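Engineer: Sequence unavailable; structure follows:
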């Protein structure tokens, strides 16, 4: 019983994040509960002692997380007036103090330090998920995958109720949401699409896991039917979410997941990476062309104030003023409003730039972009290692696909700004990090119960 409770710890936390952490700017009480639970998990991991050392990949993953924390903390360090006033983008602030006749105080690099602290707290669930996998090992890969599958099915069912109820449907969980589209447990339909995409490769991993365990043909066939049905539900969900990027990424994700099944117990040929890359480029290019009329390259993008084309250009212009150090995590809304054309501002406001890399360039500057590059290189290396091995864990391979889908979707959206998708992302990072702390069976831990006896009838 204790063993089952332990391995169910991180799946239960993942389920909580998926159900409660679906908004980036709402759901304060639910996200507060997730952050408190994350702190408890982090304290538990810090107090635990393991007999086996961390693998190199796990140390690298944790090292990248520590670097992110260090960058955030550096943005909160007070700087002398002679230093911060000469940083890019700070001249208007210094001029404001001079106009008021007040001396320049010590100020941090972040223009909104309390917003920076708040944004850092939203990263706690992801940090707890990564630590719980690579340090505590309090999980079972198949349970994590089933959490994704079950929440995806329920989300699409909830999305059907949302569509049936119309604009005033009570099935929508958040006041600020994409009315008229499936959102499930999220406030943003695009984030539901990201979850559905990340779930697809784990469906393939669940089937492979059943085959590797030597299940009977009848049980394996039954599981295949269930997983295929889940895949069909996901297709319906992607259509209901009306996410153009989600539709564009569906084909390469499905192709990579099929490759995961067909490459069971064999190495993947090198040319398959080229095929998948071409498939990804073609699918994305098709999705962002007619007749979809998206708000990045379509006709409406040139006139709509809330289009991605307009937000991208405004954010890029603002980011250029604050390079190379950025304006601080959590400062996007204030900086963006200062750079908007007042004559074009309507009743909508931009809460995020709908392109995480551009927003990161504004808030964290060159150091943030270098950290992203370091992570991408780590992910690519782990992907090569896992797909080159004959005996690679199917769940680890599935995680490489899910990470790729989330990274690609982040070009035109911000899924990692939610606790739900950041937890999924951290889970995938933990699975590909070759964690040291997988919980062993209780019999293996107890030497008294590990003995084997022979008996004859």
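Structural biologist: That came in fine, so what should we check first? Since the structure is predicted, the reported quantities are computational estimates derived from the model, not experimental observations.

Engineer: going forward, measure contacts and count neighbours with C-alpha atoms only.
Structural biologist: Fine.

Engineer: and residue 207, what helix or strand is that in?
Structural biologist: In the assignment (DSSP states H and E), residue 207 maps to helix 189-212.

Engineer: Count the neighbours of the nearest residue to residue 90 once chain neighbours are set aside for me.
Structural biologist: Once flanking residues are discounted, residue 90 sits nearest to residue 84: 7.0 Å by C-alpha to C-alpha, 6 or more residues apart in numbering. Burial of residue 84, expressed as a neighbour count using other C-alpha atoms under 10 Å, amounts to 21.

Engineer: check contacts around residue 84.
Structural biologist: Counting by C-alpha atoms under 8 Å, 6 or more residues apart in numbering, residue 84 touches 90, 107, 108, 109.

Engineer: that older thread, elements contacting the helix holding residue 207?
Structural biologist: Contacts defined by 3 or more C-alpha pairs under 8 Å, 6 or more residues apart in numbering; DSSP states H and E place helix 189-212 against helix 141-165, helix 217-241, helix 244-262, helix 394-409, helix 419-432.

Engineer: Out of the ones you listed, which gets nearest to residue 78?
Structural biologist: Checking the helices and strands packed on helix 189-212 against residue 78 by C-alpha to C-alpha gives helix 419-432 as the closest, at 28.8 Å.

Engineer: which other residues reach that closest one?
Structural biologist: 14, 17-24, 31, 58, 61, 122-123, 125-127, 129-131, 133-134, 141, 191, 194-195, 382-383, 386, 395-397, 399-400, 402-403, 406, 415-416.

Engineer: How about stretch 300-317?
Structural biologist: Under C-alpha under 8 Å, 6+ apart, the answer for stretch 300-317 is 293-297, 336, 339-340, 344-346, 348-350, 353-355, 358-359, 362, 412.

Engineer: Residue 396 versus residue 355, what's the distance?
Structural biologist: Note on residue 355: its distance to residue 396, by C-alpha to C-alpha, to the nearest Å, is 27 Å.

Engineer: okay, the two: which has more neighbours?
Structural biologist: Neighbours were tallied for residue 355 and for residue 396 using other C-alpha under 10 Å; the higher tally belongs to residue 396 (24 against 19).

Engineer: try it against this one:
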């Protein structure tokens, strides 16, 4: 028996709210118990979506295919391959010989070199898939509230980051996080680069909502208002909302600066310029401030970009491996060539990469490739490459259907802001690994669900107009009544008894 629709409609937003709040709370979800909690919530989400069948998911064929392939492929890497040995699979010979020398029985032959790690990687992968499906199953009104919740979480994290930077070198506000050195804003994350990634995702949403609400008011636009009316606007609820989103954006911008992450600051600079170019002609739903609004928003964005450029030169610091990424990439390319086209197995990078690690970095534990695309191809081979191209194609195709002429509703601003945030993180993955951090996986999937949501602008009700002939006849009838009932000006009144 299915639950009532009212209960079914509440479950996805409640589960999404729990994931948004809990995802970064415990070391950005990277410790085992935090990861387990997120995985349990993901399983609960799948059960809820299956149980309440009336919550139909409107997904395109390409979306269904890509999500199914993403969920099933790691399981295929765990299937035993009867009649084959690791000697028959590309890249596995050396690992098989080492296991035999150590007396370790690897069991049945699989595409994954370490099946246990692949199973663990598959369980983590369920989290973003569940978040995406929950987002698509949630109403637009509930999604707008969840976006506000995400901005609240981001603002709290940003304030914690500012306190961490201000209290340096004391580790008081680092909540027990062991870092190489204090003095950076990290929130509850273990990496300032990953923390910056979460902050610029939230910044794009806050800036989009700021542009949507600034000057938005029923009635005349800002161009047609007097100075007094413009000032009074900021005392209204709409004005308060615009001020709140602007304040949150400023807070997030400061926190990104104090992460001292070079990639984070560069991408934020790019994001601010893109927001100005995208929304300057659509401030307040339309072009509420006219050409002056376009000029002012462009000038502010340019000033912020110049300021961030100065910060980038004088304020940022590099981590110990930032200059050695190209050396890591060389080793990853060698590994891809060894394991291609089948890959080493999902989640096995850390355990298998030591074979390809450069001796100059032997004193480091290289747990990530610092380029998510290369690591995915290293682990998944040609299937991972096809999935990357498929998801990128889906992302690019959505821009053509999302961009509409005319005035935009507030949710479309959210979608465009989400699209810009996704773009920044996709660029960031060229030099980092945000999408291997559970918390950022949750937020990335949430923004992807917002961006690909099949939202349509509500059509304004058409005013019923009378036909021209009918309106003309009505005016003629009114004129005749006026002539017959009222004396005409300039004519003397006639007394019929005088005839």
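Structural biologist: Sure thing, it's come through. What you are looking at is a predicted structure, and each value in this text was computed from that prediction instead of being measured.

Engineer: Superposing both, give me the TM-score.
Structural biologist: Here the TM-score for the pair of chains, by TM-score structural alignment, normalised by the length of the first structure, is 0.79; 413 aligned residues with a C-alpha RMSD of 3.6 Å.

Engineer: Where does the aligned residue in the first structure for residue 128 of the second structure fall, secondary structure wise?
Structural biologist: Mapped onto the first structure by TM-score structural alignment, residue 128 of the second structure lines up with residue 126. Taking DSSP H and E as the definition, residue 126 of the first structure sits inside helix 124-131.

Engineer: Pull the residues that contact that helix.
Structural biologist: Helix 124-131 of the first structure is contacted from outside by 10, 13-14, 17, 34-35, 37-39, 41-42, 45, 62, 65, 419, 422-427, 429-430, using C-alpha under 8 Å, 6+ apart.

Engineer: 7 Å - rerun?
Structural biologist: Here helix 124-131 of the first structure makes contact (C-alpha atoms under 7 Å, 6 or more residues apart in numbering) with 10, 34-35, 38, 41-42, 45, 419, 422-423, 426-427, 430.

Engineer: Mean distance between that helix and the second structure after superposition?
Structural biologist: Its aligned residues in the second structure lie a mean 1.7 Å from helix 124-131 of the first structure after superposition (mean C-alpha distance after the TM-score superposition for the first structure).

Engineer: How far off centre is that helix?
Structural biologist: Remark: helix 124-131 of the first structure is offset 12 Å from the chain centroid, using C-alpha atoms, centre = their mean, to the nearest Å.

Engineer: Next: stretch 148-161 of the second structure.
Structural biologist: 15 Å.

Engineer: which residues in the first structure does it align to?
Structural biologist: Aligned using TM-score structural alignment, stretch 148-161 of the second structure spans residues 146-159 in the first structure.

Engineer: measure stretch 81-97 of the second structure end to end?
Structural biologist: 18 Å.

Engineer: Count residues in the vicinity of residue 194 of the second structure, would you?
Structural biologist: Per other C-alpha under 10 Å, the neighbour tally for residue 194 of the second structure reads 24.

Engineer: contacting residues around it?
Structural biologist: With contacts taken as C-alpha under 7 Å, 6+ apart, residue 194 of the second structure has the following neighbours: residue 434.

Engineer: Next: residue 105 of the second structure.
Structural biologist: Counting by C-alpha under 7 Å, 6+ apart, residue 105 of the second structure touches no other residue.

Engineer: Among the contacts of stretch 300-317 of the first structure, name the ones in strands.
Structural biologist: Among the contacts of stretch 300-317 of the first structure, no residue falls in strands (DSSP state E).

Engineer: are any of those residues buried, and which?
Structural biologist: Of the members of those, the ones counted as buried by neighbours, 16 or more other C-alpha atoms under 10 Å, are 294-297, 336, 340, 353-355, 358-359, 362, 412.

Engineer: For the residues you listed, work out which two are farthest apart.
Structural biologist: Of all pairs drawn from these, the greatest distance, 24.1 Å, lies between 294 and 362 (C-alpha to C-alpha).

Engineer: these two touch, right, residue 15 of the first structure and residue 147?
Structural biologist: Yes: judged on C-alpha atoms under 7 Å, residue 15 of the first structure makes contact with residue 147 at a distance of 6.1 Å.

Engineer: which of the two has more neighbours?
Structural biologist: Shown here are residue 15 of the first structure and residue 147; by other C-alpha under 10 Å, residue 15 has more neighbours (20 against 17).

Engineer: Need the counterpart of that one in the second structure.
Structural biologist: Matched by TM-score structural alignment, residue 15 of the first structure corresponds to residue 20 in the second structure.

Engineer: residues in contact with that match?
Structural biologist: Residue 20 of the second structure is in contact with residue 150, counting by C-alpha under 7 Å, 6+ apart.

Engineer: just how off-centre is the top helix by length along the first structure within its chain?
Structural biologist: Secondary structure of the first structure per DSSP state H: the longest helix is helix 356-388. Its chain's average C-alpha position is 13 Å from that of helix 356-388 of the first structure, according to C-alpha atoms, centre = their mean.

Engineer: Next: stretch 250-261 of the first structure.
Structural biologist: Mean-position distance between stretch 250-261 of the first structure and its chain equals 19 Å (C-alpha atoms, centre = their mean).
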